[in-house]
Structure formats: C-alpha cells, structure tokens
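1. Sequence and predicted structure are below.
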Amino acid sequence: MKIALIGYGKMGKTIHELAEQHGDGVVFIIDRNSSDQLNHMNRENVDVAIEFTNPESAFENLKYCVVNQIPVISGTTGWLHRYDELVRICHKNDGTFMYASNFSIGVNIFFEVNKFLAEKMSGYQEYRVSMEEIHHTEKLDAPSGTAITLAEGIVEKNSRFESVKEIDIHSKRIGKTPGTHTIEYHSPIDSIEIKHTAHSRRGFAKGAYEAAVWIKNKKGVFSIQDMLFGDQ
C-alpha cells in the first residue's frame, strides 16, 4: 500500500513506523516545509492519504484529496464548521473520505458506552453531568475533538439537553498526557463516572492505520463507526 502522510508530527511519525512494520510504503511525507508536494499526489502514486495537521490547513488538504480521488482519512480537529462542505465536494467528485475525532478503538467503544449511559440517565433530573479532558501541553484545540464527540453523544441520547454548549466541559493541558476523558453524573446522593485513559499515542495511530487499510478501495463518506460496528 502506498501511503501519503499529510502532517508529520508525533502522530504522523508513529503511523509511519506502523506502516513500515506492515510492509507498506510511505511515498509522500508532507509537512509545513514541504506543502508544495501535495500537488504531486494523484491516484496513480498514492493509494491512501492520512491527514493529521492543524485546523488552518486541514480543509484544503482534504479537498485536494477528494477532488483528485485519493482516499483520505483525517484526525484533525477544529475545522468541522466546513465538514458538510467537504462532504458535498466528496460526493460531487466521487471521492473517499473518513473523519474521526479519535481513531483509538478503545475510545470509540467508550463513545458507545457514553451514549448508553446518557440514555439511561435521561429521566433523572437530579444528576448533573460534567466532563473533564486532559491532554499534553502541545494540543492546540480545547475542548478536544473527542470531548466534543462525547458531548454530542450525550445530547443525542439524553433528552434533557438540546446543545453541546449545555455540557460542562473542563479542559486541562498537562505535561505529555496522551489523552484522558472522564464523564461524571453527580447527585447529592451518589455519583456515576466513566473514564478512558490513553497510555500512549500508539492506540490512536493503530486505529488510523487500520482505517486507511479499510477505506482504500471504497467510495463515499465514512466514519470509524462504519469500520468498527458496520453502521452505515
């Protein structure tokens, strides 16, 4: 498999290691110093692109891929106000695209647990819900994309909430923390807490690599839930 890495930070480098371990070739490495290389990518020399950059450049990177029919997955957060626009461009150009706020398999199972709990707690007004997310100090966006996805899951399943803005999210940036997300339902009587703690970036990178393998011969817009759970 011929892989293009768009963005070569810590995630890109970890994905690079995984790809080589599986015998795949990384044919393009594009970062801020080699952004002009993006225009040399095409369907003949790239099987799939993996995009982890920043909110300012993500949309144009992804647009280039879908217009040129290069299957692309992205874990960049902070650009989702243009997500629907990218979906339209992808369909218009018969492209292939997957976005996930978090590619960790464990986190995506945690998303489902969060929805289950939110639905069960819907009728209990006495419980106040809050969320804490902790990441490394280099993470630019707050709250994290994972925290926003968790909040969206609560709003979807708990009839007490109409907007993500109603969910109390506390963001912390501490040291080299890969990512910790905690959701608590608290009442004067007791509390219920669910928590996911990442021990390294390797889980995120492994999920992203597996998504790239899964999507490379498909057409359309997908989520990681499509890959993990078969939900269309």
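-> Sure, I can see it. From a predicted model like this one, the values you see are computed outputs, not experimental measurements.

2. alpha carbons only for contacts and neighbour counts from here, please
-> Fine.

3. For G75, see how far away H81 is.
-> With the distance defined as Cα to Cα, to the nearest Å, H81 ends up 15 Å from G75.

4. The two: which is more packed in?
-> The neighbour count for H81 versus G75, taken as other Cα atoms under 10 Å, is higher for G75 (22 against 8).

5. thought the more buried one was touching N102?
-> Yes - if you go by Cα atoms under 8 Å, G75 and N102 touch, sitting 6.4 Å apart.

6. so how far is S163 from the nearest residue to H91 once chain neighbours are set aside?
-> Excluding its sequence neighbours, the residue lying closest to H91 (Cα to Cα, 6 or more residues apart in numbering) is G220, at 6.6 Å. Plainly put, G220 is 28 Å away from S163 if you go by Cα to Cα.

7. Show me what the strand or helix carrying G207 is packed up against.
-> Using DSSP states H and E, G207 sits in helix 202-215. If you count contacts as 3 or more Cα pairs under 8 Å, 6 or more residues apart in numbering; DSSP states H and E, helix 202-215 packs onto helix 10-21, strand 48-51, strand 72-74, strand 96-99, helix 105-120, helix 224-229.

8. Which one, of the ones you listed, ends up nearest to K216?
-> Nearest to K216 among the helices and strands packed on helix 202-215 is strand 48-51 (5.6 Å), distances taken as Cα to Cα.

9. quick one: contacts of the helix or strand just after the closest one?
-> Of the helices and strands lying after strand 48-51 in sequence (DSSP H and E), the nearest is helix 55-67. Helix 55-67 has contacts (Cα atoms under 8 Å, 6 or more residues apart in numbering) with 6, 38, 49, 51-52, 71-72, 74, 76-79, 82, 86, 89-90, 93-97.

10. adding another structure so you can compare the two:
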Amino acid sequence: MNIALFGYGKMGKMIEQIAQERGHTIVAKIDVGTANVDYGAMDVAIDFSTPDAAFENITNCFKNGVPVICGTTGWLSQYEEAMELCKEDKGAFIYASNFSLGVNIFFELNAHLAKMMSQLEQYKVSMEEIHHTQKLDAPSGTAITLAEGIIGNSSYRDWKLDTAGDKTIPITSIREGMVPGTHSICYESDVDSIEIKHTAHNRQGFALGAVIAAEWIQGKTGVFTMKDVLNLS
C-alpha cells in the first residue's frame, strides 16, 4: 500500500516506521511549505498535521479520490462539512481523536459505564487528562470524545474545563513532562468512588491504530469510525 503522510512530526515519523514494518511504502511526506502533491501516487493519506491545515488536506484528498485517515484534532468545527464533501466526492474517511486500539475499547467501556451510572444521581462524574507540554489543544480530543460518550448515555448536557455544574462534566487538563496521554473518569459519591483509567505508555499504539485503519479502508466508500475498524458497532 502506498501511503502519503500529511504532517511529518513525531506522529508522522512513528507512522512511517510502523507502516514500513508492515510492508507498506511511504510515497509522500507533506508538511508546511510542500509545493507539489502527487495524489495519483497515493493509495491512502494519513493526516496528523495541524488544525489550520487539516480541512484543506482532507478535502483535497477527497477531490482526488484518495481515502483519508485523520488524527488531527482542533479542526472539528468543520467536521460536518468534511463529511458532506466526502459523500459528494464518493470518498472514504475515518476521523478519530485517538487511534489507539486500547483507547477505542476504553471509549466503549466509558459509554457502557455512563449508561449504568445514569440512574444513580448520587454519583457525580469528573474527568482528568494529562499530556506532554507540547500538546497544543486542551482538553484533548480524546477527553472530548469521552465526554460526548457520557453525554450520549446520561442526563449530562455538556462539558467545561475546570467547571462543574449540575449537568456539566468538569474536565481537568494537565500538561507536564513527556506524558503520551492519560485519561481518567471518576464517579464519586459520599460513600465511594468508581474510576476507570487509560494510560498510554508511548505513542506506538496511536500510530499502529492509524495504519490498521488505513489498511481497513481500502476499497471502501463512506464515513467510518474506529468502531467500524474494530467491529465494535
């Protein structure tokens, strides 16, 4: 499979290594200032670029018949528009706030727990996410996905950074050291606490999941998620 990398930072380099180990070829490394892009050489594009570049990268691929795997966060105000353009161009697209296989199982566990806890109003939920100091967005895209999983399965209506409310999930974002990513969700009452937590030990899980998604999307048309890739739907 011929893979183009949009964004060649730490994640791009790790995806390159894992893709090559799995027998794939990196045919392009497109970063800020890249002038000429040969879409005809690509079987799939993997985008870990920047919030400002992601939408244009994605839609240019759709126009040129290239499936897209996108892990860039911070651009989701344009996600609905991207989905519509994907359908118009008969493209193929997977966006995930986190491609780690373990995290996507954690998403399902989170939603199931939220559904179980929804009838127990004595428990109040809170979230914490910890990442390295170079991470640009807060809260993380993974934390937002987790919050949406709770909102979709409970009476909570929204989330806010460091702000609790009757129907608001408070999210604490911590930036320290070189932490790849830790996410915890706590339900607390006067008598006890229930906590679930996912800790990434390195970035390899994110990169591997993106490559697996790229392998899975070959020959498909439509907008998908990691639930489809992992058959969790």
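-> That came through fine. On a predicted model such as this, the values are computed, not experimentally measured, just so you know.

11. How alike are these chains, TM-score-wise?
-> TM-score for the superposed chains, counting by TM-score structural alignment, normalised by the length of structure 1: 0.95, backed by 226 aligned residues with a Cα RMSD of 1.0 Å.

12. re the thing from before, give me the distance between the residue nearest to H91 of structure 1 and R88 of structure 1.
-> For G220 of structure 1 relative to R88 of structure 1 (Cα to Cα), the value is 10 Å.

13. same question, I134 of structure 1
-> 34 Å.

14. Have a look at the two and say which one is more surrounded.
-> I134 (24 against 13).

15. So what does the more buried one match up with in structure 2?
-> Matched to structure 2 by TM-score structural alignment, I134 of structure 1 sits across from I130.

16. Contact partners for the aligned partner of the residue nearest to H91 of structure 1 in structure 2?
-> Superposed on structure 2 with TM-score structural alignment, G220 of structure 1 falls opposite G222. G222 of structure 2 is in contact with C86, K87, K90, G91, A92, F93, counting by Cα under 8 Å, 6+ apart.

17. Kindly reformat these as TSV containing neighbour count.
-> Shown next, in TSV, are these (neighbours: other Cα atoms under 10 Å):
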residue	neighbour count
C86	24
K87	15
K90	17
G91	23
A92	24
F93	28
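
18. Which of the residues you listed are retained in structure 1?
-> Retained in structure 1 by both residues aligned by TM-score structural alignment, their matches' Cα atoms under 8 Å are the following of the contacts of G222 of structure 2: C86, K87, K90, G91, A92, F93.

19. would JSON lines of those with distance to H183 of structure 2 be doable?
-> JSON lines is the format used below for the kept ones among the contacts of G222 of structure 2 (distance: Cα to Cα, whole Å):
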{"residue": "C86", "distance to H183 of structure 2": "31"}
{"residue": "K87", "distance to H183 of structure 2": "33"}
{"residue": "K90", "distance to H183 of structure 2": "35"}
{"residue": "G91", "distance to H183 of structure 2": "32"}
{"residue": "A92", "distance to H183 of structure 2": "29"}
{"residue": "F93", "distance to H183 of structure 2": "26"}
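
20. Please report how far N104 of structure 2 lies from K124 of structure 2.
-> Using Cα to Cα, we find N104 of structure 2 at a distance of 24 Å from K124 of structure 2.

21. Next up, the contacts around the residue nearest the centre of structure 1.
-> Most central in structure 1 under Cα atoms, centre = their mean is S101, positioned 2.1 Å from the mean C-alpha point. Residues in contact with S101 of structure 1 (Cα under 8 Å, 6+ apart) are G75, T76, T77, G145, T146, T149.

22. Over to it. Which of the three states is it?
-> coil (DSSP: H, G, I helix; E, B strand; the rest coil).

23. Looking at the alignment, what corresponds to it in structure 2?
-> Aligning on TM-score structural alignment places S101 of structure 1 opposite S97 in structure 2.

24. repeat for F204 of structure 1
-> Checking TM-score structural alignment: F204 of structure 1 goes with F206.

25. distance of the nearest residue to its match once chain neighbours are set aside from N231 of structure 2?
-> Spatial nearest neighbour of F206 of structure 2, excluding adjacent residues (Cα to Cα, 6+ apart): S100 at 4.3 Å. According to Cα to Cα, S100 of structure 2 and N231 of structure 2 sit 14 Å apart.

26. That concludes my questions; thank you for your assistance.
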